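>>> okay, here's the prediction I keep looking at, along with the sequence it came from:
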Amino acid sequence: MPLFERNGVITVYNISYHSLQRNHNGIIQVDGSTLSNVLSNLLPYTTYNVTIRASTSVGFGPTSPFVSVLTHQSVPNTYPSDINVTTLTSTSIYISWQPMPLFERNGVITVYNISYHSLQWNHNGIIQVDGSTLSNVLSNLLPYTTYNVTVRASTSVGFGPTSPFVSVLTHQSVPNTYPSDINVTTLTSTSIYISWQPMPLFERNGVITVYNISYHSLQRNHNGIIQVDGSTLSNVASNLLPYTTYNVTVRASTSVGFGPTSPFVSVLTHQSGKIL
């Protein structure tokens, strides 16, 4: 103040700060010879009203009009809440979430990162969406695969902490491929033995419920299909024609449907003593 307004020697200044947004207030007292000060431990992205008043040895004078100041943004304190994940199809899931409380955001949320990770098949990814978005669909996932999904938010300064993961299992689909190691052995003039191995787990796209064994003879137009349980890896086809070449194929099915048919394996039944 001008000398004639001081009415004595200024001994201290009180700097008061107050935020209506966050109810965060304080007073800093500095020596009367000081004409500046740094206020620390304030809240990010918060408007403070700052006032100053001076004191002589007798007491304080009036408080100045306030000056408003907005602190810079920082990374969010926490992660989005109420994360829900729902399976849509065998290759897509729907994710929704709620933003953090205003006082935890520390700025304007610019983007959300949605991360998905599967320990089963090492299939991972990150989707980034606008900060005004509170849901998204993840596509191009693997069928019948468990994914751990997390969400985190970012201001212009950077990302806050990652949410706990939410697990989701995509729906089943038809198998990608056919059974392997198909072997066909002639037993008699009217029966053959077929065995096979299941597809690798990552090609099954679900739980194998049944196998279809098809046999077909161009010579005699004698065809058939045998269906066996998904836990079965061999079977005997009976009531075939003697001395006849059959092409045998196998295919697998989940609850959704059948995958592709294997290449055929040819087998010739034994001759019979009967004249056909």
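Done, it's in.

>>> for the rest of this, base every contact and every neighbour count on C-alpha atoms.
Noted.

>>> the nearest residue to Asp181 once chain neighbours are set aside: neighbour count?
Excluding the flanking residues, the one nearest Asp181 by CA to CA, 6 or more residues apart in numbering is Trp196, at 5.2 Å. Other residues within reach of Trp196 by the criterion other CA atoms under 10 Å amount to 17.

>>> tell me the buried residues in the helix or strand hosting Trp196?
If you go by DSSP states H and E, Trp196 is part of strand 192-197. Residues 192-196 are the ones in strand 192-197 that count as buried (16 or more other CA atoms under 10 Å).

>>> tell me the buried residues in the very next helix or strand once past that strand?
Secondary structure here is assigned by DSSP H and E; on that basis, the next helix or strand after strand 192-197 toward the C-terminus is helix 201-204. The neighbour-count criterion (16+ other CA under 10 Å) identifies 203-204 as the buried residues of helix 201-204.

>>> tell me what the helix or strand that helix 201-204 is followed by is packed against?
Note on helix 201-204: by DSSP H and E, the next helix or strand toward the C-terminus is strand 210-217. If you count contacts as 3 or more CA pairs under 8 Å, 6 or more residues apart in numbering; DSSP states H and E, strand 210-217 packs onto strand 222-229, strand 245-253.

>>> okay, pairing it with this:
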Amino acid sequence: MATYPTSEQLLVIVDPIARRTDGEAVRIAKDVLSAGAATKLCLPDDPEEFARALARRGSRRPVVIGDDRALVRAVSVLHRQRELAGSVLSVVPVGPAVTVARSLGVPTGAVAAARAVLDGAVRRLDVLVDDSDGVVLGTVGIPPLRERMPEAEADPEGARPWLRTCQSLVRTLVPLRPVRTLPAAGPSRLRVEVDGVTVVDLDQPVEAVSLTPGTSGTAVVEVRPSSVGAEASPLLSEGRTVSVSGADFHYHADDRVSGPVRRRTWTVLEGALGITLPA
């Protein structure tokens, strides 16, 4: 991992949800960052301002103060701009959900995370990109297993960008909606292919499928077949491209539940995400 100099200029983008939910942690993070580096502060009010701030960052390294939703948004914007592989992103996790950031190795305390931004090292991580150009940092779960998610997080296939923008803006202005529990999914009939090889076909019901970015450009795929009586052993495989098809299914990826879709393909982008972590 390469160490970044603290003399580098930082563009500090503070997500509105972080400002609303934990203003004290935001203040602490800003104080630590500004004490250790030259910073420019940006306070976007909606996803469009967020994207414009990243596009206009110039030579400044972007630092996102926000939760998993803000982190995934930043990575997605850089990917759509085709600048992800050449960029380095830093994050200070603040907000209601920081599981993805923690899984990447980012400290969840404001002081520790800000110090990692200043004194940490750059590590390049694999990410998943699906065939609709969506980016996944953590695990994809099919079907989602009793996940508690805000109602507004459901992202139906084909939802219009203006609708998602309005939903995001509303979330910054009103309290979060009560969460709902997704019903437990029964066995599904899915075809799972890894690098073109069929791991399980439609004639074998499955309880769940998961895929996670691994190392060296592969995804770790686990298929749990449906069983009667003794629990069936999971089917494990690794590959660069994973395709799932069959009856309409939803899937959980990072900060959202998506679908229904009948087919989705994920491809590993090796080392696409550069992120600062504790040295």
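The structure has been received and is ready for your questions. Remember, it's a predicted structure, so these values are computed and weren't measured experimentally.

>>> can you calculate the TM-score here?
A TM-score of 0.23 describes the superposed chains when it is computed by TM-score structural alignment, normalised by the length of the first structure; 107 aligned residues with a CA RMSD of 6.3 Å.

>>> which of the helices and strands packed on strand 210-217 of the first structure is buried the deepest?
Each of these was given a mean neighbour count from mean count of other CA atoms under 10 Å, and the largest, a mean of 23, is that of strand 245-253.

>>> and the residue nearest to Asp181 of the first structure, how far from Thr185 of the first structure?
From Trp196 of the first structure across to Thr185 of the first structure, the span is 12 Å (CA to CA, to the nearest Å).

>>> and for the helix or strand hosting Ser34 of the second structure, what are the contacting residues?
Counting by DSSP H and E, the element that carries Ser34 of the second structure is helix 23-36. Contacts of helix 23-36 of the second structure with the rest of the structure, by CA atoms under 8 Å, 6 or more residues apart in numbering, involve 6, 12, 14, 18-19, 39, 65, 92, 94, 110-111, 113-115, 117-118.

>>> which one of the buried residues of strand 192-197 of the first structure is nearest Ala237 of the first structure?
Set against Ala237 of the first structure, the nearest of the buried residues of strand 192-197 of the first structure by CA to CA is Ile192 (5.4 Å).

>>> just checking, the closest one touches Asn183?
No - contact status for Ile192 of the first structure versus Asn183: not in contact, 10.2 Å apart, counting by CA atoms under 8 Å.

>>> Val236 of the first structure contacts Val184, doesn't it?
No - with contact taken as CA under 8 Å, Val236 of the first structure and Val184 are classed as non-touching, separated by 9.5 Å.

>>> count the neighbours of Asp181 of the first structure for me.
Counted with other CA under 10 Å, the neighbours of Asp181 of the first structure add up to 11.

>>> which PyMOL command selects the buried ones in the contacts of helix 23-36 of the second structure?
This is the PyMOL syntax for the buried subset of these, where burial follows 16+ other CA under 10 Å:
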select buried, resi 12+14+18+19+39+65+92+94+110+111+113+114+115+117+118
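
>>> so which of the contacts of helix 23-36 of the second structure are in helices?
Taking DSSP state H as the definition of helices, those contribute 18-19, 110-111, 113-115, 117-118.

>>> now for the residues you listed, which pair is the farthest apart?
Greatest spatial distance in these: Arg19 and Leu118, 21.3 Å, computed using CA to CA.

>>> quick one: name whatever helix or strand follows the helix or strand Glu238 of the second structure falls within.
Under DSSP H and E, the secondary-structure element containing Glu238 of the second structure is strand 235-239. On the C-terminal side of strand 235-239 of the second structure, the nearest following helix or strand under DSSP H and E is strand 241-253.

>>> what helices or strands is that following strand leaning on?
Counting contacts by 3+ CA pairs under 8 Å, 6+ apart, strand 241-253 of the second structure packs against strand 140-142, strand 190-194, strand 256-277.

>>> so which bits of that strand are buried?
Under the neighbour-count criterion of 16+ other CA under 10 Å, strand 241-253 of the second structure has 241-246, 249-253 buried.

>>> next, the angle strand 190-194 makes with it.
Following axes from the mean of the first three to the mean of the last three CA atoms, to 10 degrees, one obtains 130 degrees for the angle between strand 241-253 of the second structure and strand 190-194.

>>> give me the angle between strand 241-253 of the second structure and strand 256-277.
Angle between the axes of strand 241-253 of the second structure and strand 256-277 is 100 degrees (criterion: the same axes, to 10 degrees).
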